[in-house]
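**Q** Have a look at this prediction, sequence included:
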Amino acid sequence: MALLTTFSCEEKFFAMENIYCSFDDASVAGVIAFYPITDVTELYSFYQKEVNPILKQAIYRGTAGTFDETKNLFKIFSPISYLSTVAANNIPPIFLAAGKKDRIVDAYQSEELHKDLQERGITSIYIELPWANHGFDIVINGPGGQLVFQYMHQFLQWIVNTKRFQVLLGRLNNLALSRFW
């Protein structure tokens, strides 16, 4: 949801509920997403290969219809569909983590999003754990939890320091302008 909200701020996702959202209103400094669903159509295809009736039923109930009946919803609820050159200017740095053995959300989704973000010049960090499954972070003291939380901690420190620097720079600019005018 964090990715969808950040990427679609001025798009159809909010317009469906007559909600006005502007990137100026949402001062998001960064987004963290563990094993995120980035493309619902791709997720549907993944579930078709997995032959898992429970997962297929979850998508059917979540969209209230079959793929053919609800294609437009699949796109509206896919963060990756909102990536564009214009949106790239408003998307903050993104931290993604996924397990290669995930059978609920294919790590390919995070890989593709990371690649698309990088191509658009958006700061993106992607951690892929080759041995990990969905929910690898539940055991914080486990290898997946420790590794990802260490990198996430560094990402958050970088975000906070970058934000502080921008605020400080803005204050210095205002101070300099007030002294000369």
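**A** Good, I have the coordinates. Only a predicted model underlies this, so the values are computations on that prediction, with no experimental measurement involved.
**Q** CA atoms for contacts and neighbours, from now on please.
**A** Fine.
**Q** hey, where'd the helices end up in the protein?
**A** Taking DSSP state H, the helices of the chain run over residues 2-7, 12-15, 40-50, 53-63, 71-76, 85-88, 107-119, 143-180.
**Q** Reformat those helices as TSV; add distance to residue 137 and mean neighbour count.
**A** Output for the helices of the chain, formatted as TSV (distance: least, CA to CA, whole Å; neighbours: other CA atoms under 10 Å):
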stretch	distance to residue 137	mean neighbour count
helix 2-7	18	19
helix 12-15	29	16
helix 40-50	21	17
helix 53-63	21	14
helix 71-76	27	16
helix 85-88	29	14
helix 107-119	15	18
helix 143-180	4	13
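**Q** another one to put next to it:
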Amino acid sequence: MFQLLLAAVIVAGAYAASFTLHHAPLWSWIWKVALAVGEYGVWFLPLAFGLGAIAWATTGDGLRVTLVALCGFAVVALLRPVAGALAIGARLPRELAAAFGVPDGDGARAAFSPVRLVFHPEQPMVPVETHVFARPAGEELKLDFYRAARSGAAGAPCIVVVHGGGWDGGDRQQIPEWDHRWAARGYAVAAISYRLAPKFIWPAQREDVLAAIAWLKAHARELGVDAARFVLLGRSAGGQIATAVAYGAHDPAIRGVVSFYAPQDMEFAWGVSREDDALNSVNLMRQYLGGPPDSPERIARYLSASAQAMIGPETPPTLLLHGAPDTLVWHRHSERLTAALQAAGVRHYFLSLPWATHAFDFNPDGPGGQLADHAIGFFLRAVMRD
């Protein structure tokens, strides 16, 4: 009985570890397992070694070889993100400099450090203020403002963070560790709320982001913000909103946009959406855009929500981040936008991570989190210069 239980645990663990090598199934929860092994994998290494040692000591020859081999496979799979991050980190500063035309300003700080996977740097904390910035249709919209730890005479550049959540959920307190870090480095951060589907469909969300930017500009002096320097940043659904707003606003104060694992062409997204995927993406898009793109009005709505349809001479510099085996938002979305930006001559960089799944930045000190930290830091310095 013990050997059967041990074998079941080892097989399940090896299968979970394999998600660093291929797409996880489209089950509603399994992507979280992929996130755990991809961004917290080093913490599972002692378990893999321990199970291998137990299998070696307690099982017969035939089963022993199989179980120890599976544990060895799990170790290799768990180390895959580390090896990948080392390879990408070695070239990332050079590629970012080529994309944005500035030298890397991090000095000796590496883009990725295996030591940081275990020994995390101290998490900075800054005071957080909550403000109401708009009341559209009776909905009170708030933002959490993280005041920059330092700023120049003109004020600090400001990052406007748009949360994810499938357009019908999520909130502005999403991964606040990032907001504290950016504020500690001299950027003001405004993590905003917006109206959610299905009660409110697009373009309500665009109006809310623009209202937040207008409020920040109007209160720039008291907040210590430079009203001429903003970057929009969004994750998943928030990445779609942030990029569509940045591309469509034609506001020179929006210096750039950072988009994590987001759909960027909504007609394309509708065409590849499925009812049986982890999110029931067909339902999410119906809720958000009012139905399929089957009428002139809806087609216009889809286009106005599609950053890819709005690329032009005024398109701001763009940083895209996406995991190749993401099962919630297809990696192809970022590939297609990258190709369109390249064809249009827009400054951009696409950080594609071969092992990472959705929400890989949940761990800022994981393999994907460290690379994202470096890329975003470089991007902010490049586009936020006075």
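**A** Perfect, thanks for sending it. In this text, all values refer to a predicted model and were calculated from it rather than measured experimentally.
**Q** nearest to residue 31 of the first structure, of the helices of the first structure?
**A** helix 2-7 (6.7 Å; CA to CA).
**Q** Looking at the helices of the first structure, spot the one closest to residue 135 of the first structure.
**A** Nearest to residue 135 of the first structure, of the helices of the first structure and by CA to CA, is helix 143-180 at 9.3 Å.
**Q** Just the strands from the second structure, written as ranges.
**A** 128-134, 141-146, 156-162, 188-192, 225-235, 254-260, 318-323, 348-353 (DSSP state E).
**Q** rewinding a little: between the helices of the first structure, which one is nearest to residue 23 of the first structure?
**A** Among those, the nearest to residue 23 of the first structure by CA to CA is helix 2-7 (8.4 Å).
**Q** before we move on, the earlier item: can you lay out the helices of the first structure as JSON lines showing distance to residue 28 of the first structure?
**A** Below are the helices of the first structure laid out as JSON lines (distance: least, CA to CA, whole Å):
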{"stretch": "helix 2-7", "distance to residue 28 of the first structure": "8"}
{"stretch": "helix 12-15", "distance to residue 28 of the first structure": "17"}
{"stretch": "helix 40-50", "distance to residue 28 of the first structure": "24"}
{"stretch": "helix 53-63", "distance to residue 28 of the first structure": "27"}
{"stretch": "helix 71-76", "distance to residue 28 of the first structure": "21"}
{"stretch": "helix 85-88", "distance to residue 28 of the first structure": "14"}
{"stretch": "helix 107-119", "distance to residue 28 of the first structure": "16"}
{"stretch": "helix 143-180", "distance to residue 28 of the first structure": "10"}
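**Q** quick one, which of those helices is nearest to residue 101 of the first structure?
**A** Using CA to CA, the nearest of the helices of the first structure to residue 101 of the first structure is helix 107-119, at 7.8 Å.
**Q** what stretch of the second structure does that closest one fall on?
**A** Using TM-score structural alignment, helix 107-119 of the first structure corresponds to residues 331-343 of the second structure.
**Q** what comes into contact with that stretch?
**A** Defining contact as CA atoms under 8 Å, 6 or more residues apart in numbering, one finds that stretch 331-343 of the second structure is touched by 261-265, 269, 308, 311, 320-325, 347-350.
**Q** wait, what's in contact with the residue nearest the centre of the second structure?
**A** Closest to where the C-alpha atoms of the second structure average out (CA atoms, centre = their mean) is residue 260, at 3.2 Å. Residue 260 of the second structure is in contact with 234, 235, 236, 239, 320, 321, 322, counting by CA under 8 Å, 6+ apart.
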